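Visitor: Sequence first, predicted model second:
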Amino acid sequence: MAQLPQYAIIVAGGSGSRMQRDTPKQFLEVAGKPVLMHTIERFYKYNPAIRLIVVLPQEQLNTWRELCRKHTFKLFHMTVPGGATRFGSVKNGLDAVMGEGLVAVHDGVRPFVETETIKAAFEAAEQQGSAVVAVSPKDSIRELTESGSRAVPRAKYKLVQTPQCFRASILRKAYEQPEQEHFTDDASVVESTGEKITLVEGSYRNIKITTPEDLILAEAFASQDLQG
């Protein structure tokens, strides 16, 4: 059986608001280059033949082109303008996927995803149709109730990360639905069509860079990678 082509839709729709900065978080520099470049490099390292689709807000496309020139960033990728929401952005990225294939959707601001994790997600998606990377919570969890809060068993919960991988046909069908409020990630969109979601073990290094504290951690991880 011929191997299905692999795609990665890298969604980078962030602003700098929670960072308290004017620069969108995907363009903030870690170890001398924008976060988004590190993320693209991870997928390229996993599979140089992967088809990379980078989704950015329309008003950031020129800035990204300039950054690629400035950093002599040559890894081939397509850029696609995003939608008003993450749902709309993934849908726009999906329009660039031709025919059947395996599609990973990944946050542009998760630059430390390990190639082993990407590989495991693609392999599970090939066999099961879907694969979502997740880790166990480290902290105790409480559920908010009408009367206050109550402890819940941590072992019953998972923290969801990306990549989230699917067969292209499954993802397309899911994104033909109208957008709903509870669609917080691709797994929730796909699950609402009746598809089963397979979980793949993630890593605590696969952080999403959202706040100033995350940047400190990102610099530490990056210098560790350079030494390794």
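Guide: Ah, there it is.

Visitor: rest of the way, CA atoms for contacts and neighbours
Guide: Fine.

Visitor: Name the single longest helix found in this protein.
Guide: If you go by DSSP state H, the chain has its longest helix at helix 212-227.

Visitor: can you list contacts of it?
Guide: Residues outside helix 212-227 that contact it (C-alpha atoms under 8 Å, 6 or more residues apart in numbering) are 18-20, 30-31, 112, 205, 207-209.

Visitor: another one to put next to it:
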Amino acid sequence: MTDYVIIVAGGKGLRMGSDIPKQFLPVGGKPVLMRTLERFREYSPTLQIILVLPKAQQDYWRQLCQQYQFPLPVEEGVRGGSYLLADGGETRFHSVQNGLALIPDDAEGVVGVHDGVRPFPSIEVIRNCYETAREKKAVIPVIPVVETVRQLEGATSFTVPRDDYRLVQTPQCFDIQLLKAANRQPYNDGFTDDASVVEAYGFDITLVEGNRENIKITTPYDLKIAEALIA
């Protein structure tokens, strides 16, 4: 039995106002994506990592790996590679499909799907997601909503009980065969994350506690928070 993680990194940096895709921006002197991969390698040296990158960004990633003396992906003629590389797709759904294609069809175990620009999931949260998924099959980390929430309805709005809502993080962990089957469904716009894909397939999702530091770095403000977390 082998566990996997598919790390999806397809950002373009538009909200960053940068020409450099957000996953390649440095945080604490190292590209965000490298910190993300290191966190999962820290969780488990034997975890099979699959990195999904747009094909147009892969040469730049290899250049960064050489610049920062970071392991290159496993490729023909490359020594010391410790993870696989898959091409990004049109949407996140299709990118995850491409990552899943590198997992054998008869594989048993748990596969996580994680945002490449979330470098701070705690090891405890990662472990809890994987271990809970061995029994529950579909697990996502969440955190409570701490601010007042209002729902829009036409030109009006009203307060809703925030205790009824949770903010969703990654890694989202699933039985490998379940996620493979769910990803054979036709794509629809309601697939906003992997849990929504599995849910549409008819399987219930189990929630576990996430960690608030596990932010998704998408704006310049997020970068400042990330620098503070590292400091």
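Guide: It's in. Keep in mind that what you see is a predicted model, and the values were worked out from it rather than measured.

Visitor: Please enumerate the strands of the second structure.
Guide: Assigned by DSSP state E, the second structure shows strands spanning 4-8, 26-27, 30-31, 48-53, 83-87, 110-115, 138-144, 149-153, 156-160, 166-168, 172-175, 206-209.

Visitor: Where in the first structure does the third one align, residue-wise?
Guide: So the one you mean is strand 30-31 of the second structure. Strand 30-31 of the second structure corresponds to residues 33-34 in the first structure, going by TM-score structural alignment.

Visitor: And for that stretch, what's in contact with it?
Guide: 26-28, 71.

Visitor: can you list those residues in CSV and add neighbour count and distance to Ile40 of the first structure?
Guide: CSV is the format used below for the contacts of stretch 33-34 of the first structure (neighbours: other C-alpha atoms under 10 Å; distance: C-alpha to C-alpha, whole Å):
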residue, neighbour count, distance to Ile40 of the first structure
Gln26, 27, 11
Phe27, 22, 13
Leu28, 19, 14
His71, 12, 14
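
Visitor: Tell me the buried residues in the longest helix of the first structure?
Guide: For helix 212-227 of the first structure, burial by neighbour count (16 or more other C-alpha atoms under 10 Å) applies to 215, 218, 221-222.

Visitor: Let me know the distance separating whichever residue in the first structure pairs up with Gly10 of the second structure from Met98 of the first structure.
Guide: Using TM-score structural alignment, the equivalent of Gly10 of the second structure in the first structure is Gly13. Look at Gly13 of the first structure and Met98 of the first structure: by C-alpha to C-alpha, to the nearest Å, they are 23 Å apart.

Visitor: neighbour-wise, which of the two wins?
Guide: Higher neighbour count among Gly13 of the first structure and Met98: Gly13, with 24 against 10, using other C-alpha atoms under 10 Å.

Visitor: To which residue of the first structure is Leu229 of the second structure aligned?
Guide: In the first structure, the residue matched to Leu229 of the second structure (TM-score structural alignment) is Phe221.

Visitor: for Ile143 of the second structure, that is, sorry about that
Guide: So Ile143 of the second structure corresponds to Val135, using TM-score structural alignment.

Visitor: Help me confirm that that match comes into contact with Ser203.
Guide: Yes - look at Val135 of the first structure against Ser203 with C-alpha atoms under 8 Å: they come within range, at 6.5 Å.
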